[in-house]
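**Q** Just the structure for this:
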Amino acid sequence: MAELTTLARPYAKAAFDAAKEQNAIAAWGQALAFMSSLAADGAVKNILANPGLSEERKAELFFDIAEEQTPEALRNFLLILAESKRLALLPEISALFDLYRADLERTLNMKVSTAFEMTEKEQQQLAEALSRKLERKVALETAVDRSLIGGVVVNTGDLVIDASVRGKLAKMANALGS
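**A** The predicted model follows:
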């Protein structure tokens, strides 16, 4: 995964810079997300891996499916990806593009795992506290994980905040074991 991200990074940065220059970040983001879902499809993966098809024809496959939804600049971007044999990187490019967009907009999507279902009020309070602490607008995606016993685990990218009972017990066991 890290290798694919490394390969995708310059393309994602170029796409983001082009979208920003055209003042079309939202449109590029939607189009890249759509192209990403296509590239992640099993049948499309097989087509992209087919050495019998020209790279240009592989790019045309995306144009045919997307029809009129593909702006000219994005079409050119996809042709460059095809020439470089990088169409399979579209999911990673789209994910990185979204990270660049979130950084520009000062937003952050965080996954919150709790042992029990959180109420709307609790979610709102947690989002507000995280927004103040991180100085960004925070959107939460919640999930229930009964193995946490109690507390909460919050993560996004490289940041993990483990305030769960399971995490505290693991730290105690580690401290006692050393």
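**Q** drop to CA atoms for contacts and neighbour counts, all remaining ones
**A** Noted.
**Q** What is the burial count for residue 137?
**A** Burial measure for residue 137: 16 neighbouring residues, criterion other C-alpha atoms under 10 Å.
**Q** I have a second one here; can you model it like the first so I can compare?
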Amino acid sequence: MSNKAVANRYAVALFELGVSKGQANEYEQDLALVRDVFVQTPELLKVLETPGLSQEKKAQVIKQSFQGNVQETTLALLLTLVEKNRYTTMPELLSEYKRLNNELKGIAEATVYSAKPISDSEKEQVAVVFAPKVGKRSLEVTNVVQEQLVGGIKVRIGDRVYDGSVKGQLDRLEKGILAGK
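**A** Prediction:
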């Protein structure tokens, strides 16, 4: 089974438990903390990848690193991932969990491509304009700079793309001219 499929199973199980306990947001925060710790201390991952280290020692490292900092359920999940050698699924697990929790809250993730960085107020304007178009209460907007767009923006929300960039307009104009010949 692929890492993504495994991560999705764990994410769904944790999410359903989080919803039933009213702690879905807390679990999401826990998973983000775990991701941050792994990013900031790559030595932790190296310890978990050490072939000669027993599962008990790896579990002890996880407990020392996270006990008291995350919910008991999150800690139990981490210990299960270590026990089953599935700790490498953490990035996919967090991503899927966040998607599920955002879906519950009526939030979608949007990527705004622009020729230059956009401000926080511009991100908010994009969220206000596009959230109703995709039937969501809110959008979490991320900006990606693509200088080849020349000007304007291109917005990707899920599998939908709204292209208001100068490059997109030129491409559509070119197709129209070529189709007219």
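**Q** TM value for the aligned chains?
**A** Remark: TM-score between the superposed chains equals 0.82 [TM-score structural alignment, normalised by the length of the first structure]; 175 aligned residues with a C-alpha RMSD of 2.6 Å.
**Q** Work out which residue lies at the spatial centre of the second structure.
**A** residue 95 (3.7 Å; C-alpha atoms, centre = their mean).
**Q** Helices of the first structure, residue ranges please.
**A** Along the first structure, counting by DSSP state H, helices occupy 2-21, 25-40, 42-49, 55-66, 72-83, 90-105, 120-134, 165-177.
**Q** Make TSV out of these and add distance to residue 153 of the first structure.
**A** As requested, the helices of the first structure are exported to TSV (distance: least, C-alpha to C-alpha, whole Å):
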stretch	distance to residue 153 of the first structure
helix 2-21	24
helix 25-40	28
helix 42-49	33
helix 55-66	39
helix 72-83	38
helix 90-105	21
helix 120-134	12
helix 165-177	9
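**Q** Out of those, flag the one nearest residue 147 of the first structure.
**A** Set against residue 147 of the first structure and scored by C-alpha to C-alpha, the helices of the first structure come closest in helix 165-177, at 7.3 Å.
**Q** Show me what that closest one is packed against.
**A** Using 3 or more C-alpha pairs under 8 Å, 6 or more residues apart in numbering; DSSP states H and E, no helix or strand is in contact with helix 165-177 of the first structure.
**Q** And that helix, what's buried?
**A** Using 16 or more other C-alpha atoms under 10 Å as the test for burial, helix 165-177 of the first structure gives 165, 166, 167.
**Q** and the residue nearest to the centre of the second structure, what is it in contact with?
**A** The contact partners of residue 95 of the second structure, by C-alpha atoms under 8 Å, 6 or more residues apart in numbering, come to none.
**Q** What does it correspond to in the first structure?
**A** Under the alignment (TM-score structural alignment), residue 95 of the second structure pairs with residue 95 in the first structure.
**Q** Looking at the helices of the first structure, which is nearest to residue 111 of the first structure?
**A** helix 120-134 (10.9 Å).
**Q** From the buried residues of helix 165-177 of the first structure, pick the one nearest residue 80 of the first structure.
**A** Using C-alpha to C-alpha, those come closest to residue 80 of the first structure at residue 167, 46.3 Å.
**Q** From residue 68 of the first structure, how far off is that closest one?
**A** Using C-alpha to C-alpha, to the nearest Å, one gets 50 Å for the distance from residue 167 of the first structure to residue 68 of the first structure.
**Q** now swap in residue 175 of the first structure and tell me
**A** Noted for residue 175 of the first structure: a distance of 60 Å to residue 68 of the first structure, by C-alpha to C-alpha.
**Q** Please apply the same query to residue 174 of the first structure.
**A** For residue 174 of the first structure relative to residue 68 of the first structure (C-alpha to C-alpha), the value is 58 Å.
**Q** again with residue 3 of the first structure
**A** Distance, residue 3 of the first structure to residue 68 of the first structure, using C-alpha to C-alpha: 33 Å.
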